[in-house]
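Participant: this is a predicted model, with the sequence first.
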Amino acid sequence: MNRLAIITDSGTATGFRLAGAETFEVKDNREMQEKVLELINTESYGLIAVNDQLAGDLGEDVARALKNKALPVVLPFPVPREGQVISGEQYLAKLVKDAIGFYVKLK
């Protein structure tokens, strides 16, 4: 059975650990790339979720390692920026806009 790994910063790692997810803390993009490559090479992960602030550029090595593999899927996930608090509706509207390129008013 494939496992889930979360790669994030120390500020958001605690929440994932409390939820029972296998979580790895990194400080920057370089460390994130190294950890993703390490997890890809173990071949026991089906999904590697990466903090989008750290995943800006996955890098050539990661892209090459994933090129001909169905698993794992590397999925960047959004986290609130420090000091930024938005409502659930605003958050969903932003996700929709980022995905389709248009603002959709949610009711």
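Facilitator: The structure has been received and is ready for your questions. Since we're looking at a predicted model, the values are computed, not measured.
Participant: only C-alpha atoms from now on, for both contacts and neighbour counts.
Facilitator: Will do.
Participant: what number of residues lie near S44?
Facilitator: Burial measure for S44: 15 neighbouring residues, criterion other C-alpha atoms under 10 Å.
Participant: ok, the nearest residue to it once chain neighbours are set aside to Y45 distance?
Facilitator: In space, and not counting its chain neighbours, S44 is closest to N2: 5.4 Å by C-alpha to C-alpha, 6 or more residues apart in numbering. The gap separating N2 from Y45 is 5 Å, by C-alpha to C-alpha, to the nearest Å.
Participant: out of those two, which sits in the busier spot?
Facilitator: Neighbour count, other C-alpha under 10 Å: between N2 and Y45, Y45 has more, with 18 against 11.
Participant: included below, for side-by-side comparison, is a second structure:
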Amino acid sequence: MMKIYMIGDEDETAGFSLIGIDAFQVKDGEHFVSVCRQVLDREDAGIVIITDRFFEIFRENFSDVLRKKAVPAVVFIPSFDGVHLKRSIKEFVAGVIGIGL
């Protein structure tokens, strides 16, 4: 059975935990990379929700991982303190799959 996981800071993960989604709190970029690697390697990971404050770190460290497998699907959501994406999701997806959208 595939599960949904969420990665963000303490405030952002609280609501997800309340509805039964396994949420991982991260403190900084280095901690994010470590936690994200663990979550992406899980056999039961179907969807991974990540706050967009970690978008650039994710792109730098995990874009190749997503090119090699379709699951888990990674979804970025706005952070509580605003939008951090420096490029659009469409550009990110096109880069990951290697096809212009």
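Facilitator: Structure received. Quick caveat: nothing in here was measured; it's all calculated off a predicted structure.
Participant: for L95 of structure 1, see how far away the residue nearest to S44 of structure 1 is.
Facilitator: According to C-alpha to C-alpha, N2 of structure 1 stands 27 Å off from L95 of structure 1.
Participant: which residues of structure 2 fall in helices?
Facilitator: 10-18, 29-40, 55-68, 89-97 (DSSP state H).
Participant: could I get those helices as CSV with distance to S79 of structure 2 and mean neighbour count?
Facilitator: Formatted as CSV, the helices of structure 2 follow (distance: least, C-alpha to C-alpha, whole Å; neighbours: other C-alpha atoms under 10 Å):
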stretch, distance to S79 of structure 2, mean neighbour count
helix 10-18, 7, 15
helix 29-40, 14, 16
helix 55-68, 10, 14
helix 89-97, 15, 14
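Participant: reformat these as JSON lines; add distance to V75 of structure 2.
Facilitator: Below are these laid out as JSON lines (distance: least, C-alpha to C-alpha, whole Å):
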{"stretch": "helix 10-18", "distance to V75 of structure 2": "14"}
{"stretch": "helix 29-40", "distance to V75 of structure 2": "13"}
{"stretch": "helix 55-68", "distance to V75 of structure 2": "10"}
{"stretch": "helix 89-97", "distance to V75 of structure 2": "9"}
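Participant: F80 of structure 2 is nearest to which of those?
Facilitator: The closest of the helices of structure 2 to F80 of structure 2 is helix 10-18. By C-alpha to C-alpha, the value is 6.8 Å.
Participant: superposed on structure 1, what's the mean shift for the closest one?
Facilitator: Helix 10-18 of structure 2, aligned to structure 1 and superposed, deviates on average by 1.3 Å (mean C-alpha distance after the TM-score superposition for structure 1).
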